[in-house]
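Asks: this one's sequence-less:
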């Protein structure tokens, strides 16, 4: 991600973090960063690290699955996930990401949101994820093109459902 894209992602995540911590009493937020390898990081490193490098998104999804399995039993926790990306991923990794979502993560998540921050045409990750949005009602995806899109997209993704 270039710096402008990282800044948009950070703003989105700050908004989400504030929303979660102010709305819910018992929230545990896990931060995962990735390039070619994923790692769990603290809040400061997540928001301020300047790392760059190649992108293998499936490494983050695998790590998320491991963390959920190890620390958040599905019967005891509501699992929500938010992924932000510029859409860049190794082409052969994008189908792997879709498979991880279908077979591991989405069955255990109450809600999974994906935002892609780009003004360019979408790449393989977006196209793989598009296949999920119709089959999984707990999966949503949106595109953010500029800073002005952050709040409207956030509202669409996290608006209250009518009972």
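Replies: Yes, it's here. These numbers were taken from a predicted model, which means no experiment stands behind them. Residues are numbered from 1 along each chain as shown.
Asks: C-alpha from now on. contacts and neighbour counts both.
Replies: OK.
Asks: If we go by neighbour counts, what in the helix or strand harbouring residue 82 is buried?
Replies: If you go by DSSP states H and E, residue 82 is part of strand 80-85. By 16 or more other C-alpha atoms under 10 Å, the buried positions in strand 80-85 come out as 81, 83-85.
Asks: And stretch 58-73, by the same measure?
Replies: When neighbours are counted by 16+ other C-alpha under 10 Å, the buried residues of stretch 58-73 are found to be 58-65, 68.
Asks: In addition, the following structure is provided for comparison:
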């Protein structure tokens, strides 16, 4: 695989390959491309350990770096996944949370490696883009949710 001009580098303690494989199994247009092993010992590993993994998530090129425990994922970075309906929302949410992840608020969850995901039905994005009272009602409804409930957002949009 050719190296992309711009690649998102994601820091993992030591499980970049496992994370990349999970993303590739969970999301369309996702794949693991290359696994590179360290040519010598490094601060958080030994020669031969997986050092980096190149992969795509929903078409976005990424590099997973096994950098050790020095840095951790935060909500300052997240993948936002636009979903078409409740079934797709449930599928991604359940895959992330059910694989050792955890729920958060307003459509956010974290995978077991600490990476944040926003599982966002298009109806919510469309409601917020509409502005005015429709946006306010949808926003108020969203603020009470963990996983987004499409039917509840649609009802709030209608008033």
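Replies: Yes, it's here. Quick caveat, the model's predicted, so the values are computed rather than measured.
Asks: Give me the TM-score for these two chains.
Replies: Here the TM-score for the pair of chains, by TM-score structural alignment, normalised by the length of structure 2, is 0.29; 80 aligned residues with a C-alpha RMSD of 5.0 Å.
Asks: what ranges do the strands span in structure 2?
Replies: Along structure 2, counting by DSSP state E, strands occupy 8-12, 31-37, 50-57, 60-66, 78-83, 102-103, 108-110, 116-121.
Asks: Switch the ones you listed over to JSON lines; also include distance to residue 91 of structure 2.
Replies: Formatted as JSON lines, those follow (distance: least, C-alpha to C-alpha, whole Å):
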{"stretch": "strand 8-12", "distance to residue 91 of structure 2": "23"}
{"stretch": "strand 31-37", "distance to residue 91 of structure 2": "18"}
{"stretch": "strand 50-57", "distance to residue 91 of structure 2": "16"}
{"stretch": "strand 60-66", "distance to residue 91 of structure 2": "20"}
{"stretch": "strand 78-83", "distance to residue 91 of structure 2": "10"}
{"stretch": "strand 102-103", "distance to residue 91 of structure 2": "14"}
{"stretch": "strand 108-110", "distance to residue 91 of structure 2": "13"}
{"stretch": "strand 116-121", "distance to residue 91 of structure 2": "10"}
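Asks: Mean neighbour count and distance to residue 130 of structure 2 added to those strands, as TSV?
Replies: Below are the strands of structure 2 laid out as TSV (neighbours: other C-alpha atoms under 10 Å; distance: least, C-alpha to C-alpha, whole Å):
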stretch	mean neighbour count	distance to residue 130 of structure 2
strand 8-12	18	31
strand 31-37	16	35
strand 50-57	23	29
strand 60-66	21	28
strand 78-83	16	17
strand 102-103	18	27
strand 108-110	23	22
strand 116-121	23	15
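Asks: Compare these and give me the one nearest residue 128 of structure 2.
Replies: Nearest of those to residue 128 of structure 2, taken as C-alpha to C-alpha: strand 116-121 at 11.5 Å.
Asks: so what does that closest one touch, helix or strand wise?
Replies: Other helices and strands packing on strand 116-121 of structure 2, by 3 or more C-alpha pairs under 8 Å, 6 or more residues apart in numbering; DSSP states H and E, are strand 78-83, helix 86-98, strand 108-110.
Asks: can you redo those as JSON lines with distance to residue 26 of structure 2?
Replies: As requested, those are exported to JSON lines (distance: least, C-alpha to C-alpha, whole Å):
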{"stretch": "strand 78-83", "distance to residue 26 of structure 2": "12"}
{"stretch": "helix 86-98", "distance to residue 26 of structure 2": "7"}
{"stretch": "strand 108-110", "distance to residue 26 of structure 2": "14"}
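Asks: what about those, which gets the closest to residue 52 of structure 2?
Replies: Nearest to residue 52 of structure 2, of all these, is strand 78-83, at 19.7 Å by C-alpha to C-alpha.
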